[in-house]
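>>> I'll drop the sequence and a predicted model, then ask my questions.
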Amino acid sequence: MDAVVQAAIQRRQAAITAFLSIESIKQTDKEKRLGLLSFAVPVKGDTEIFVVGCGSNVVIIKWDSYTNIDFPPYYVLNSPHRPDDPLPLGNRLGYGSVDYAKRLYFATTYDHPDNHARNLGSVYSLDTNGILEKKMWNLGSVTGGFVWDLARRRNFFSLREHRSAKFYYADTLNNYILGYDFSTNNGDLDRREELFEFLHHQENSAPGRMAIDNRGWLWVPLLGRHRVIELNPFDETAHRVIHIPAVNVGGCTFGGPNWDILYVSTIGYKHNYERPPGDEGGHIFAIYGLQVKGVPTREYSLSSVVLGQASIELGEITSLLTRGERNSRIRRYRGRGSSHA
């Protein structure tokens, strides 16, 4: 897939996340049963299908990017909350992303501050058939997310090396970036190591949703510290620091036609009186000129059987909306252009 198409997919992914975040505020009591929205990833083969984390469910939605509706139709793909293995009370889906084998991985998180110190988090995978597998458990209750890097070999031009694929995990509450050996065949994780402890580097801050570039280096936002730092996981050293005009820097991702722009999201404030002077939290910043490129967005590969079943149900739901209802909703939303990070 060329860079233009990939960029279009990324724009749609960002748009659907922003759109659903806004719409979730207006959910009825019935809709609130699904819970908070957490991630959105594109699905291979259809630019109008996305997989979204919502409460304790992983759902498939259809969104054509031209029509805004109050409640997009959805199909529940799976959930880690099961009668034989329920999630701890208060847990929900958190970060989610797609590995190099096009499997979906997501973590659970616990929102209540009184239980943040407890290890209530887990990481799950969903394969092409939507089959769920728990990969890690007894983790910190909050994670800033995770990224993958393929195996690298030492060569004449570079001294960096790791002989297996890597899975980097942001342990937000404990101020660590953790590294695991990752099997691209079965998705298993092994040999945990503490790659970077922020307290050891005089950084009393929590890592947010990091990004990885094509060298295998990490770009880590720091919650509460106005900055993004560049980390070399091969020798566990910190390099460039990008200062951001917001206290709470939440996430990073690469984008643009050449994947060389680092987009940095920041966390806003519910009330303006809570905002420190000069704080621009709630905006997304674009960082140019880093002389590195990111890794293109990967699509979740679902089997034709699963997609077929979902499409049937989504189609049946969508068909309930008459042309008049669709047109009235388009008119109602036309002209709206504001959003919140």
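Yep, it's here.

>>> rest of the way, CA atoms for contacts and neighbours
OK.

>>> So Glu23, which state does it fall into?
helix (DSSP: H, G, I helix; E, B strand; the rest coil).

>>> so it sits right up against Phe71, yeah?
Yes - counting by Cα atoms under 8 Å, Glu23 does reach Phe71; the two are 7.5 Å apart.

>>> Identify each buried residue in stretch 301-320, please.
The neighbour-count check on stretch 301-320 (16 or more other Cα atoms under 10 Å) flags 301-302, 307, 310-311, 314, 318 as buried.

>>> second one coming, line it up with the first:
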Amino acid sequence: MTPKLEMVVEAVTLGEGPHWSREEQALYFVSTYDHTIHRYHPAAGTHGRSKMSGRTAFIIPIEGRPHHFAVGVERQILEVEWDGGDGTAVIVNTVAEVDGDIPTNRLNDAKADPRGRLFVGTMGEEYAPGKFHLSRGSLYLINSDGSQRKLETNIHISNGLCWDVRNKAFYYADSFEYAIRRYDYDIETGNIANPKLIFVFKDHGLEGIPDGMTIDTEGNLWVANFDNSLILKIDPHNGALLDKIKMPALQVTSCAFGGPALRDLLVTTARVDRGAPQPPPAGCTFKLSGLGVKGGESFNVRLD
């Protein structure tokens, strides 16, 4: 089956962190370098955005608080109230701040686990186009009361994050490791253990790096292949590369399943000039339909 590709949201500089809200039937995402949060409502055909105070890493709804979101800005996780309209976001509270010992770091990717705990990662500063201070990031778990604990250190660029509860697995990508890790996952505590590389890019002749990813109900991973114009479908149980879907942008950043039945894959991209301009439609958000799979849902954050 050949998937159908559509452009659904106009270009931003660095689209990231797509989250599909089943309650609202809307897509939330950010543009990191534009310092903006975004809401796209397919049925209404609307796209709202609001400016934040710095580089913006993610936006995730807070469970039980309509129009309230956990938003990552620089090194802070903020509670933000936003109605989805242009320019209407208000900071309510600072939930947590991470990497206080490395103030040049920033948040990069985050998701809530199936119990609503926030897993959030950091990365080192970009000191030249496409060049980063390595091994300075960490992966954190943020509890509902805002307390935090480090799960991993010496991370280059924290990315990916998804869970397979049935198989007690957590999947994660440190992008400059050029691989995907599997951890044992304890849903009761949020603990992760026993990391193992289950997919190495060079073993499959792949260029670029792993970026954001999601999982379908069959347990297969869908991975954004940044700097290689691809979405990858991977079987994490045997490390097989099941499919490669060509995208019309070099910098494919992340993906999430959405739509009424969670059968559409919504893909964010970027148009960052790292020595070469990225031509249109780079930076747009796309919809892939007709994939023949159903996706796992995006979980909301639970805060006290």
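Looks like it came in fine. Since the model is a prediction, treat every value here as computed from it, not as a measurement.

>>> sorry, back to before: what's the closest of the buried residues of stretch 301-320 of structure 1 to Gly324 of structure 1?
Thr318 (13.0 Å; Cα to Cα).

>>> Setting aside sequence neighbours, what's the nearest residue to that closest one?
Leaving aside its chain neighbours, Thr318 of structure 1 sits nearest to Pro73 (6.6 Å; criterion: Cα to Cα, 6 or more residues apart in numbering).

>>> show me the contacts for that neighbour.
61-62, 314, 317-318 (Cα atoms under 8 Å, 6 or more residues apart in numbering).

>>> Could you rerun that using 10 Å?
Counting by Cα atoms under 10 Å, 6 or more residues apart in numbering, Pro73 of structure 1 touches 59-63, 313-318.

>>> For these, which ones persist in structure 2?
Here is what carries over to structure 2 from the contacts of Pro73 of structure 1, by both residues aligned by TM-score structural alignment, their matches' Cα atoms under 10 Å: 59-63.

>>> Quick one: the helices in the stretch 51-200 of structure 2, in order.
Applying DSSP state H, counting those that start in this stretch to the stretch 51-200 of structure 2 gives no helices.

>>> now the strands: where do they sit in it?
With DSSP state E, counting those that start in this stretch applied, the stretch 51-200 of structure 2 shows strands at 56-61, 68-73, 76-81, 90-97, 106-112, 118-123, 126-128, 131-132, 137-142, 148-155, 158-164, 169-174, 179-185, 192-200, listed in chain order.

>>> winner for burial among those?
The highest mean neighbour count among the strands of the stretch 51-200 of structure 2, using mean count of other Cα atoms under 10 Å, belongs to strand 56-61: a mean of 30.

>>> Which positions in structure 1 sit opposite that strand in the alignment?
Matched against structure 1 by TM-score structural alignment, strand 56-61 of structure 2 falls on residues 37-42.

>>> And for stretch 199-213 of structure 2?
Counting by TM-score structural alignment, stretch 199-213 of structure 2 corresponds to 196-210 in structure 1.

>>> what's the span of the matching stretch, first residue to last?
Terminal residues of stretch 196-210 of structure 1 are spaced 13 Å apart (Cα to Cα, to the nearest Å).

>>> can you give me how far stretch 40-54 of structure 1 is from the chain middle?
Relative to its chain's centre, stretch 40-54 of structure 1 lies at 12 Å (Cα atoms, centre = their mean, to the nearest Å).

>>> what's the straight distance from one end of it to the other?
9 Å.

>>> Now do the strands in the stretch 151-300 of structure 1.
So, for the stretch 151-300 of structure 1 - with DSSP E, counting those that start in this stretch - the strands run 165-171, 176-182, 189-197, 206-207, 211-212, 218-223, 227-232, 237-243, 249-255, 261-266, 284-287.

>>> In JSON lines, list the ones you listed along with distance to Pro42 of structure 1.
JSON lines is the format used below for the strands of the stretch 151-300 of structure 1 (distance: least, Cα to Cα, whole Å):
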{"stretch": "strand 165-171", "distance to Pro42 of structure 1": "21"}
{"stretch": "strand 176-182", "distance to Pro42 of structure 1": "23"}
{"stretch": "strand 189-197", "distance to Pro42 of structure 1": "24"}
{"stretch": "strand 206-207", "distance to Pro42 of structure 1": "25"}
{"stretch": "strand 211-212", "distance to Pro42 of structure 1": "17"}
{"stretch": "strand 218-223", "distance to Pro42 of structure 1": "22"}
{"stretch": "strand 227-232", "distance to Pro42 of structure 1": "26"}
{"stretch": "strand 237-243", "distance to Pro42 of structure 1": "29"}
{"stretch": "strand 249-255", "distance to Pro42 of structure 1": "15"}
{"stretch": "strand 261-266", "distance to Pro42 of structure 1": "18"}
{"stretch": "strand 284-287", "distance to Pro42 of structure 1": "21"}
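
>>> among these, which is nearest Ala8 of structure 1?
Within the strands of the stretch 151-300 of structure 1, the stretch nearest Ala8 of structure 1 is strand 249-255; the backing value is 10.0 Å (Cα to Cα).

>>> and for the closest one, what span of structure 2 is it aligned with?
So strand 249-255 of structure 1 sits over residues 252-258 in structure 2, by TM-score structural alignment.

>>> after superposition, how close is the matching stretch to structure 1?
For stretch 252-258 of structure 2, the mean deviation from structure 1 after alignment is 0.7 Å (mean Cα distance after the TM-score superposition for structure 1).

>>> Please give the centre-to-centre distance between that stretch and its chain.
7 Å.

>>> Equivalent analysis for stretch 192-199 of structure 2, please.
The answer for stretch 192-199 of structure 2 is 19 Å, by Cα atoms, centre = their mean.

>>> Residues in contact with it: which ones?
Against stretch 192-199 of structure 2 from outside (Cα under 10 Å, 6+ apart): 151-152, 168-173, 177-186, 234-241.

>>> ok, now stretch 300-313 of structure 1?
Taking Cα under 10 Å, 6+ apart as the rule, stretch 300-313 of structure 1 contacts 41-46, 49-51, 59-62, 73-77, 97-105, 126-130, 314-319.

>>> Val80 of structure 2: what's its closest spatial neighbour, skipping adjacent residues?
Ile91 (4.5 Å).

>>> per the alignment, the one you found corresponds to what in structure 1?
The alignment partner of Ile91 of structure 2 in structure 1, by TM-score structural alignment, is Pro73.

>>> before we move on, what about Pro236 of structure 2?
Under TM-score structural alignment, Pro236 of structure 2 pairs with Pro233 in structure 1.
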